[in-house]
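>>> give me coordinates for this.
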Amino acid sequence: MQKVLSGMRPTGRLHLGNYFGALANWVDLQNQGYHCHFFVADWHAITTKHDETGTIRQNSLEMAKDWIAAGLDPQKSVLFVQSLVKQHAELFTLLAMITPVGWLERCPTYKEQKEQLGESKTAHLGFLGYPVLQAADIVLYDADFVPVGEDQLPHLEITREIVRRFNFMYGETLVEPQAKLTQAPKLTGTDGRKMSKSYDNFVELAETSESLWQKIRNMITDPARVRRNDPGNPTICSVYDFHKLFSSADDRALIQTGCTTGSMGCMDCKKLLRERMDAFFEPMRERRAQLHDDDVLHILHEGSRRAAEHAETVMRRVRHHMNLDI
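Predicted coordinates:
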C-alpha cells in the first residue's frame, strides 16, 4: 500500500474552505486504499502562536471531531497528534544538523509571514526551522505522497532537498516523497471574499440548521437587484457560488434562468440553497453528535501509539545510518 501523510494546525472547528481545500481529498485518499496518516500539527501551531497555547487542546479535539464527522475512519487511517510522537522532535534535531540556513531563508512562507506577522511572532528558531520539522513529519512515515495544492509545492520541495542531502551523506535511508496535486474548487465566503475566520465570513462543518440559515440569509447577492423582479447576474452572487458546490445541474439551470429574468427572488434562491446544504451537513451532524471528548482523545492516543511504532522503525534506520545506534 502506498503511504500518504498530511496534517493540519489545530485552529478549532473547521469550515467549508478547510473541507473542500483538504479534508474531502483526505477522505477520498483513505477510501481509495492508501495507507494514510493524518495528524494534528500542534507543534506547528506554536511556531507563530507560542504565546497562545491555551486553546490548543480543545481546538485539537474540535478539529478531530470534524475529521471523523466528515468521514475519516480511525480503522482505515491513523489519526494522531504530532506532540505525542516524540520521534518528530528527534528527527527534526538530526535533520536540522544538515539543513543549510540559506534554504530556510529562501522559503516563500518564511518571507511572506515574516512581513505579515512581524518580528515578535517570527524572530525565533522555531519559525525559521518550520520546514525542517515539516520534513521530519513526512519522512517519519516513509510517505510516498503528500497531498498539496500547487501553491504548496515549494514547501514540499524543501523536504525533498533535505531528504536528498541526507541520503547523499549517510546512504539511502529516507523515502523521498512525491506531491499528489489536489484541485480545490473555488470557494468564497458569505461576503464574496475568500472564506476565512479572520473575515468572519465562514460556514463551519458543525453548523446547526438554524445557524446555517442565519448565515445564508445574510449572504451578499447581486447589488443591482433592488426589487424582487429585477433581473440579476448569478456570476457575481455569493449564493450562486455556493450552489455550484451543493446543488445539481438542474437546480443551477433553474437559478440561472430565474435570476437573469427576475422570476426567482434572492430569498427563494437562498431557501433552495439551505435545503441543499442541510442535506449535505446532516450526516456530519449526526456523526459529530455521537462523538464525545473522551472518545476522540482515545482515538488520538491510540493513533499516536500506532504512529510512534512506525516512526520508531524509521528512527532506528536513521540512527544506524548516522552511526548513532550505540
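>>> C-alpha only now, for contacts and for neighbours.
Noted.
>>> quick one: furthest residue from the center of the chain?
Relative to the centre of the chain, the most outlying C-alpha is that of residue 229, 41.2 Å out, by Cα atoms, centre = their mean.
>>> that one and residue 250: what is the separation?
Distance, residue 229 to residue 250, using Cα to Cα, to the nearest Å: 22 Å.
>>> over to residue 280?
From residue 280 to residue 250 the distance is 17 Å (Cα to Cα).
>>> equivalent analysis for residue 199, please.
Taking Cα to Cα, one finds residue 199 at 32 Å from residue 250.
>>> please give the structure of this sequence too, so both can be compared:
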Amino acid sequence: MKQRILTGDRPTGPLYLGHDVGSLRNRVALQHDYETYVLLADVQALTDNFEHPQKVRANVMEVALDELAVGLDPEVATFVLQSQVPEIAELTVLYLNLVTVSHLRQNPTVKTEIAQKGYGESVPAGFFVYPVSQAADITAFGAHLVPVGEDQLPMIEQTAEIVRRFNRLYAPVLTEPRALLGEVARLPGLDGKTKMSKSLGNAIFLSDPPDEVACKVRGMYTDPNHLRVEAPGTVEGNPVFAYLDAFDPDRAGVAALKAHYRRGGLGDVRVKRHLLEATLAPIRARRAEFARHRGDVERVVREGTGRGREVAAETMRAVRQAMRLDYFGPS
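Prediction:
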C-alpha cells in the first residue's frame, strides 16, 4: 500500500506562482508515487473570510483549476472539498482538548499572520485555532507526508505533537506526519523584492490573461548592472532565473542558460521570452483546457470528496473507539 500525501490550498483567491512553490513542485512530482489527497480548504478559508462566504465559494473551482494547471493529474490525485467532510470538524473539536491556548499563542506561523492581519486581541477564535483544524485535515486522511513551504513547518510540528499525545493517551491509531520541503524556496516578487505577494502587487496569477502575463514578465526585475547583451550577468538574486529553477523541467537547459548569461552574450529579453514560452505558457494552456470543461472539474471534486470522506470515516471510527465514544457500535 502506498504512503499518503495531503496537500491543498485555501480558496480565498486564485493561486499565483510564488505560492509555496516548493510545495507545488513536490505535490506534482510525487503524485504517482504516493496516494495523493488535495484539500480545498474552504472551511479554513472562512476563518478570516467569514463575512465573505461567496468569495470563498467562487474560488473553490478556481483553485482546483490552478492545481490542475501546475500538473496535478485528476486521474491520480484525489481532490476533496473540506466542508463536505464533517469528520474533519469532529476531529478538530476532539483535538482542541489536547492543546493549550498558550501553546497556540506561541505558534510562529499564527503569531506572524495575526500581526500581518492586525487582529491584536480581536483575533477570531476560528482563526486562532486553525493549526488544530489543520491537524484534523492531515490526520483524517492518514497522511504520512505533507508538502509545505518553510513557513508552515510549525503547523506540521503542531500536528505531530497532537498525534503523539493522542496515541499516548488513547491508542496508537493516528499516523504521525512529516513535512516535505521543496528544493526551491518561495519565489521573489516581480520587482525583485524578497517575497511575491498578492498584496504587494508583484505576483503572476495562474488565471492572468496571456497579455497580462507577458506584460508582467517583460517588466520583471533582473540584474540592474546587466546593461548590455554582451556583458556578463548575475544569476543569483535574479527573479527570472528563480522562476526557471522553479518551473522549467529542462534542468540541463536552465543550467546552459545560466552559464551563457554569466559569461555574457545573452540578453534579458531572450531569457524572459524563454520563461514565457517554455515555462508559463504550458501552465496557462493546461488551465485554459480544464476551464473549457468545468463540469468535468466539478465532477473530479465531487467524486474525490466522496472517496476522501470514506477515508476520513475510517479514521473517525478508529478515533471514536480509542476514545470510548463508540456507544452504538460502528456507524
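>>> of residue 280 and residue 250 of the first structure, who's got more company?
It is residue 280, of residue 280 of the first structure and residue 250, that has more neighbours when counted by other Cα atoms under 10 Å, with 14 against 9.
>>> contacting residues for the more buried one?
residue 246 (Cα atoms under 8 Å, 6 or more residues apart in numbering).
>>> same check on residue 189 of the first structure?
195-196, 201-203, 238.
>>> which stretches of the first structure form strands?
Here the first structure has its strands, by DSSP state E, at 3-8, 35-40, 77-81, 145-148, 178-181.
>>> now for those, which one comes closest to residue 136 of the first structure?
Between residue 136 of the first structure and the strands of the first structure, the tightest spacing by Cα to Cα is seen for strand 3-8, at 11.3 Å.
>>> average gap between that closest one and the second structure?
Once fitted to the second structure, strand 3-8 of the first structure is off its aligned match by 1.3 Å on average (mean Cα distance after the TM-score superposition for the first structure).
>>> helices or strands up against that strand?
If you count contacts as 3 or more Cα pairs under 8 Å, 6 or more residues apart in numbering; DSSP states H and E, strand 3-8 of the first structure packs onto strand 35-40, strand 145-148.
>>> tilt between the longest one and strand 3-8?
In this case it means strand 35-40 of the first structure. Interaxial angle, strand 35-40 of the first structure versus strand 3-8 (axes from the mean of the first three to the mean of the last three Cα atoms, to 10 degrees): 10 degrees.
>>> before we move on, the earlier item: so which of the contacts of residue 189 of the first structure persist in the second structure?
Comparing those with the second structure on both residues aligned by TM-score structural alignment, their matches' Cα atoms under 8 Å, the contacts found in both are 195-196, 201-202, 238.
>>> adding distance to residue 107 of the first structure and neighbour count, write those out as TSV.
Formatted as TSV, these follow (distance: Cα to Cα, whole Å; neighbours: other Cα atoms under 10 Å):
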residue	distance to residue 107 of the first structure	neighbour count
195	25	21
196	24	17
201	30	19
202	29	21
238	34	21
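>>> please enumerate the helices of the stretch 1-150 of the second structure.
Ranges of helices in the stretch 1-150 of the second structure, per DSSP state H, counting those that start in this stretch, are 21-30, 42-45, 53-69, 86-95, 101-105, 108-117, 125-128, 130-140.
>>> cool, thanks, signing off.
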